[in-house]
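In: A predicted structure for the sequence below; I have some questions about it.
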Amino acid sequence: MQARFPADGITIKGQSKAYRRSADSGNQITGHFCPECGSTVYLTLDIEPDLIGVPVGAFADPDFPAPPASIYEQHRHHWISLPEDIEHWQ
């Protein structure tokens, strides 16, 4: 799960390693990882160059807001429950 933010509002410090691949849609996605521990730090999508995705697990805030939408639901684990009142994308 990730939160997406306008790229012009994000400041990235330090180094990262990048891995580029094709998403299920055929669009290109680049994952940026910590070179020390391998944790995903942020993601960029060629189709949405003005947004940066940050894994929600990177935030230590238990009150982090719930997502307004869900994508790639066909890949989620069966035990993940999603609110009915959000936008659902397959």
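Out: All right, it came through fine. Numbering: from 1, shown residues only.
In: Could you use CA atoms for every contact and neighbour count after this?
Out: Fine.
In: What is the neighbour count of residue 2?
Out: 15 (other C-alpha atoms under 10 Å).
In: Please report how far it lies from residue 56.
Out: Distance of residue 2 to residue 56, computed by C-alpha to C-alpha, to the nearest Å: 5 Å.
In: With residue 49 instead?
Out: Distance, residue 49 to residue 56, using C-alpha to C-alpha: 20 Å.
In: the more surrounded of these two?
Out: residue 56 (16 against 10).
In: right, and the more buried one touches residue 1 too?
Out: Yes. Assessed by C-alpha atoms under 8 Å, residue 56 is found in contact with residue 1 at 5.9 Å.
In: here's the one I want to compare it with:
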Amino acid sequence: MARGDVITGGCGCGAVRYTAIDAGLRPYACHCSGCQTRQGSAFALNQQVPVEGLVIEGETITGAVLSVSGARVTHHACPLCLTRLYTVNDRRPEWPTIRAGTRDDSTELVPAFHVWTKHKQPWIVLPSGVPAFETQPDEAQWMALARGEGSARLVR
């Protein structure tokens, strides 16, 4: 998907749909214990989009948690089927994070980097050559990786 394209997606029952402008930020996998619990899976596949380009059709419910990084994160979900669609991190409110599995084209997505690998399930083998972090990169590293400006495999 090229920068400036429109991303579309929605919940499992179809009651909530979204469109978002693709700002060119790449999807990533978060292996933190919070994502594992809230996803009910081994990791979350996420992608950030600009807040001014995110349009939600339908009502959502919200819930907030304190993430492992210390940020307050508000989750937005369908009130009917409870699919979590996106989150807003208080440290990056201008970049909501969509749950990439809710995208209409989610089968085409591959994580560009991995965060919070110190919490990853032991059976997951990270691909070689893909940047990975034991915790969370600082904001400058984060945005460079999301924009595709970081290619070294970093583990800290």
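Out: Nice, I can see it. Because the structure is predicted, anything quoted here is derived from the model rather than measured.
In: Skipping its backbone neighbours, what lies nearest the residue nearest the centre of the first structure in space?
Out: Within the first structure, the residue whose C-alpha comes closest to the C-alpha centroid is residue 2; the distance, by C-alpha atoms, centre = their mean, is 3.3 Å. Residue nearest to residue 2 of the first structure in three dimensions, not counting chain neighbours: residue 55, with 4.2 Å by C-alpha to C-alpha, 6 or more residues apart in numbering.
In: That neighbour corresponds to which position in the second structure?
Out: Alignment note (TM-score structural alignment): residue 55 of the first structure maps to residue 99 of the second structure.
In: try residue 15 of the first structure
Out: Using TM-score structural alignment, the equivalent of residue 15 of the first structure in the second structure is residue 59.
In: Using the three-state scheme, assign residue 32 of the first structure.
Out: strand (DSSP: H, G, I helix; E, B strand; the rest coil).
In: longest single strand anywhere in the first structure?
Out: strand 48-55 (DSSP state E).
In: And that one, what does it pack against?
Out: Here strand 48-55 of the first structure touches strand 2-6, strand 40-45, going by 3 or more C-alpha pairs under 8 Å, 6 or more residues apart in numbering; DSSP states H and E.
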